[in-house]
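[1] Dropping a prediction and its sequence here:
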Amino acid sequence: MKKIVFLLVAAFSLSMVAQDQVTEGIIITKTTMSSDNEQAQAQFDMVGEMLTTTYFKDKNSRGELNSPMSGNVITINNDSESKMLVLMDNPMMGKKYMLTDTTEAKELAKDVVVTEGEEVKTVLGYECKQYIVKMSQNGSDVEMVMFTTEAIPVASQQTSGLGDKLKGFPLHMTMKVNQMGTDMVIISEVTEIKKETVSEDKFKVVVPEGYEKMEGQ
């Protein structure tokens, strides 16, 4: 279950010559969810599109998402400290946090199958390579098809635990999840990349007051 949460939490944040590396800035990602289950689809329709803002600098990243379904979710991936902190402020669950050693997360990902695909997709002028990620645990099957660019040399919330199995930042991702017999499809696509200066304070791994550790972590 830990691996499922690790991959799903984050699921909720130019021209062709623009292949020069971008090491600092802001990325805006649009995410939509769908299901053949009428009940689930009705909930997704109420939520609509979700926007995630990701701040990145060198190999550190911070994703911020705010939606009616998830509440406020902040995911900080500090590469220099090998730590990932997830802060969730959910109307139903309250304020919870999950702190993960990304070195351990890479160990957990050993049985995750990552295959390099043959397709190439261009997103915002960046040429992206295809990767197919598959895993199964506790009755939930997850398949992710990612198109990543090595022009942004930072791990995203979805890829920080995969180590050397996958290179680059995903600019387009389709995630298929089967949980308790319900099929869900989550599509995330980067809609904007801004080259801006980002403060180091964004990547501090500090749990604010009032947050409780998530059960089962």
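    Arrived safely.

[2] going forward, measure contacts between C-alpha atoms and count neighbours the same way
    Noted.

[3] neighbouring contacts of stretch 101-112?
    3, 82-84, 133-135, 160-163 (C-alpha atoms under 8 Å, 6 or more residues apart in numbering).

[4] Could you work out the end-to-end span of it for me?
    End-to-end distance of stretch 101-112 (C-alpha to C-alpha, to the nearest Å): 17 Å.

[5] ok, now stretch 155-165?
    Stretch 155-165: ends 12 Å apart by C-alpha to C-alpha.

[6] tell me which element Ala42 is part of?
    Here Ala42 is covered by helix 38-47, with elements defined by DSSP states H and E.

[7] Can you give me the buried ones in that helix?
    By neighbour count with 16 or more other C-alpha atoms under 10 Å, helix 38-47 contains the buried residues Phe44.

[8] Quick check: what element follows it along the chain?
    strand 50-57.

[9] Show me what that next one packs onto, helices and strands only.
    The contact analysis (3 or more C-alpha pairs under 8 Å, 6 or more residues apart in numbering; DSSP states H and E) places strand 50-57 against strand 24-35, strand 60-67.

[10] try it against this one:
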Amino acid sequence: MIAQNKIEEGVVISTQKMSSPNPEVAAQLAMVGDVVTTTQFKKGKMHTQVNSIMMGNNTTIMDSDAKKMLVLSESMNGKTYVMKDIDPNEEEVDKFDITKGDETKTILGYECQEYNVAVNEGGVKMNMTVFTTDKIKAQNEQLNKMGSKLEGYPMYMKIEMNQGGMDMIIESEVTKVEAKPIKDEVFSLKIPEGYTNAQAAMEEGK
């Protein structure tokens, strides 16, 4: 495989699979099917679209200069949005126990470095194996929480967790990388018409 060039603007497509050692849980997760994520990136900005038959459509837009993240969700319950700050504080970063692994893996021609991550978030313990490349200069929502502790863009990620007594394994791997110009309006933090504030809707429902 030829060593790949650095990409600072373009599109990354990845596929996520969920499984479980528990046959009943595995059967439920199989109904969700593969989840395809399309990420467009440019100069510290990111636009990620996730399409799932079972979970609906979700769009995440991050702007590292504005330090803001907009999450748009479409489901049977309607269209909602959440606007968040993305500058991770020291307390959040310290939740992650990150060690650099000994392995490397080549994915789509990119040599990737292994990292092992352990975190307990909201009472849920997660162990993650991540392989990142320094050739793709793009934001990533999950890795952004870790601050500068973990470098690069994740080409492969395996998360092992137990949620509500259910053992789950989530594997995500990049299947396509394309360098291409992306229009600035793709990264707009303006809330589209027809979306309601998810936080306000939750408080009304209390």
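    Cool, the structure landed. Small disclaimer: the values here were computed from a predicted structure and weren't measured.

[11] Any idea what the TM-score is?
    Overlay of the two chains. TM-score (TM-score structural alignment, normalised by the length of structure 2): 0.89; 200 aligned residues with a C-alpha RMSD of 1.8 Å.

[12] returning to that earlier point: deepest in the core, which of the helices and strands packed on strand 50-57 of structure 1 is it.
    Comparing these by mean neighbour count (mean count of other C-alpha atoms under 10 Å), strand 60-67 ranks first with a mean of 22.

[13] how about the strands of structure 1, start to end?
    Applying DSSP state E to structure 1 gives strands spanning 24-35, 50-57, 60-67, 71-78, 83-90, 94-101, 113-123, 126-137, 140-149, 169-179, 182-194, 212-213.

[14] In structure 2, what range does the first one match?
    Going back to what we said before, that points to strand 24-35 of structure 1. Mapped onto structure 2 using TM-score structural alignment, strand 24-35 of structure 1 spans residues 9-20.

[15] Also the fourth one?
    Mapping strand 71-78 of structure 1 onto structure 2 (TM-score structural alignment) gives residues 56-63.

[16] By how much does that stretch deviate from structure 1 on average?
    Here the mean offset of stretch 56-63 of structure 2 against structure 1 after fitting is 0.8 Å, by mean C-alpha distance after the TM-score superposition for structure 1.

[17] Quick one: map Gln113 of structure 2 onto structure 1.
    By TM-score structural alignment, Gln113 of structure 2 lines up with Lys129.

[18] ok, now Met166 of structure 2?
    Checking TM-score structural alignment: Met166 of structure 2 goes with Thr182.

[19] go on, Thr133 of structure 2?
    So Thr133 of structure 2 corresponds to Thr149, using TM-score structural alignment.

[20] before we move on, what about Asp87 of structure 2?
    By TM-score structural alignment, Asp87 of structure 2 lines up with Thr103 in structure 1.

[21] Run a quick neighbour tally on its match.
    Counted with other C-alpha atoms under 10 Å, residues neighbouring Thr103 of structure 1 total 17.

[22] And for Asn89 of structure 2?
    Using other C-alpha under 10 Å, Asn89 of structure 2 is surrounded by 11 other residues.

[23] Just give me how far stretch 49-62 of structure 2 sits from the chain centre.
    11 Å (C-alpha atoms, centre = their mean, to the nearest Å).

[24] now do stretch 167-185 of structure 1
    For stretch 167-185 of structure 1, the separation from the chain centroid amounts to 10 Å (computed by C-alpha atoms, centre = their mean).

[25] Give me the distance between the two termini of it.
    Termini of stretch 167-185 of structure 1 sit 23 Å apart (C-alpha to C-alpha).

[26] And that stretch, what's buried?
    167-178, 183-185.

[27] quick one on the thing from earlier: the match of Met166 of structure 2 reaches Asn37, doesn't it?
    Yes. With contact defined as C-alpha atoms under 8 Å, Thr182 of structure 1 counts as touching Asn37 (6.5 Å).

[28] show me the residues around the match of Gln113 of structure 2 that make contact.
    Here Lys129 of structure 1 is in contact with 116-121, 146-149 (criterion: C-alpha under 8 Å, 6+ apart).

[29] Buried ones among those?
    116, 121, 146-149.

[30] any idea which of the residues you listed is closest to Gly25 of structure 1?
    Distance to Gly25 of structure 1 across the buried ones among the contacts of Lys129 of structure 1 (C-alpha to C-alpha) is lowest for Thr149, with 15.0 Å.
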